[in-house]
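Q: Model the following, please.
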Amino acid sequence: MTTITIRNVPEETRNELAARAARRGQSLQEYMLRLADETASRPDVDELVAEIRASKRHMRSTVTTESILADRDADRR
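A: Here you go, the predicted model:
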């Protein structure tokens, strides 16, 4: 296990995170570790977009962004 230090955290941010941790019956360290684990377990936005684009290419979808927006707008009328 390793240690991460975050410097220059605004006091308001620290206080809010500590309050959220307390509401869950956790220490700030436990709360932050859970957040870090959850974040690391999900793909970041760039990875997710790349996966979606690869999937779309694989499926050879012919649906365009314009047709999706047109259909959406038609339902709103």
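Q: drop to CA atoms for contacts and neighbour counts, all remaining ones
A: Will do.
Q: Roughly how far does Asp71 sit from Thr65?
A: 10 Å (CA to CA, to the nearest Å).
Q: What segments of the protein are helices?
A: Secondary structure of the chain by DSSP state H: the helices cover 11-23, 28-41, 45-59, 65-75.
Q: how about TSV for those, with mean neighbour count added?
A: Putting these into TSV (neighbours: other CA atoms under 10 Å) gives the following:
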stretch	mean neighbour count
helix 11-23	13
helix 28-41	12
helix 45-59	11
helix 65-75	10
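Q: State whether Ala21 and Tyr31 are indeed in contact, as I suppose.
A: Yes - contact criterion CA atoms under 8 Å: Ala21 and Tyr31 qualify, at 5.4 Å.
Q: now the other sequence, so there's something to compare against:
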Amino acid sequence: MYLEEGLFGFIEIDAVYITKAFLILFILFYAIFSLMIFRQIQIMAKTLPTSLSPWLKFIGIVQIGISLGLLFVVIGAF
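A: As a prediction, this is how the structure comes out:
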């Protein structure tokens, strides 16, 4: 083994790992964003109750479920 081969061998980064890190980080931010949206829906429904509020809460819960499910799929796929 030559010195040049083993000098930076521990820094080998594959494109798959970069893609995985980007996807996990992006979906993690999306999950946090969906939680913030759901909190906004709760505050709005408390402040200004309408007949549309239960549907908006349902859509917010579905969005949280999709984001968390997508996060688990991406973590499990790699």
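Q: Report the TM-score for the pair.
A: Scored by TM-score structural alignment, normalised by the length of the first structure, the superposition of the two chains gives a TM-score of 0.31; 39 aligned residues with a CA RMSD of 3.6 Å.
Q: Quick one: name whatever helix or strand follows whichever strand or helix holds Phe29 of the second structure.
A: Using DSSP states H and E, the element containing Phe29 of the second structure is helix 15-47. Note on helix 15-47 of the second structure: by DSSP H and E, the next helix or strand toward the C-terminus is helix 53-77.
Q: From the contact counts, what lies against that following helix?
A: Using 3 or more CA pairs under 8 Å, 6 or more residues apart in numbering; DSSP states H and E as the contact definition, the elements that helix 53-77 of the second structure packs against are helix 15-47.
Q: by how many degrees do the helix it packs on and helix 53-77 diverge?
A: What separates the directions of helix 15-47 of the second structure and helix 53-77 is an angle of 160 degrees, with axes from the mean of the first three to the mean of the last three CA atoms, to 10 degrees.
Q: in helix 15-47 of the second structure, what counts as buried?
A: Neighbour-count burial for helix 15-47 of the second structure, with 16 or more other CA atoms under 10 Å as criterion, is recorded at Ile24, Ile27, Leu28, Tyr30, Ala31, Ser34, Leu35, Ile37, Phe38, Ile41, Gln42, Ala45.
Q: by contact count, what packs against that helix?
A: Helices and strands touching helix 15-47 of the second structure, as assessed by 3+ CA pairs under 8 Å, 6+ apart, comprise helix 53-77.
Q: Next, the buried residues of the helix it packs on.
A: Buried residues in helix 53-77 of the second structure, counted by 16+ other CA under 10 Å: Ser53, Lys57, Gly60, Ile61, Gln63, Ile64, Ser67, Leu68, Leu70, Leu71.
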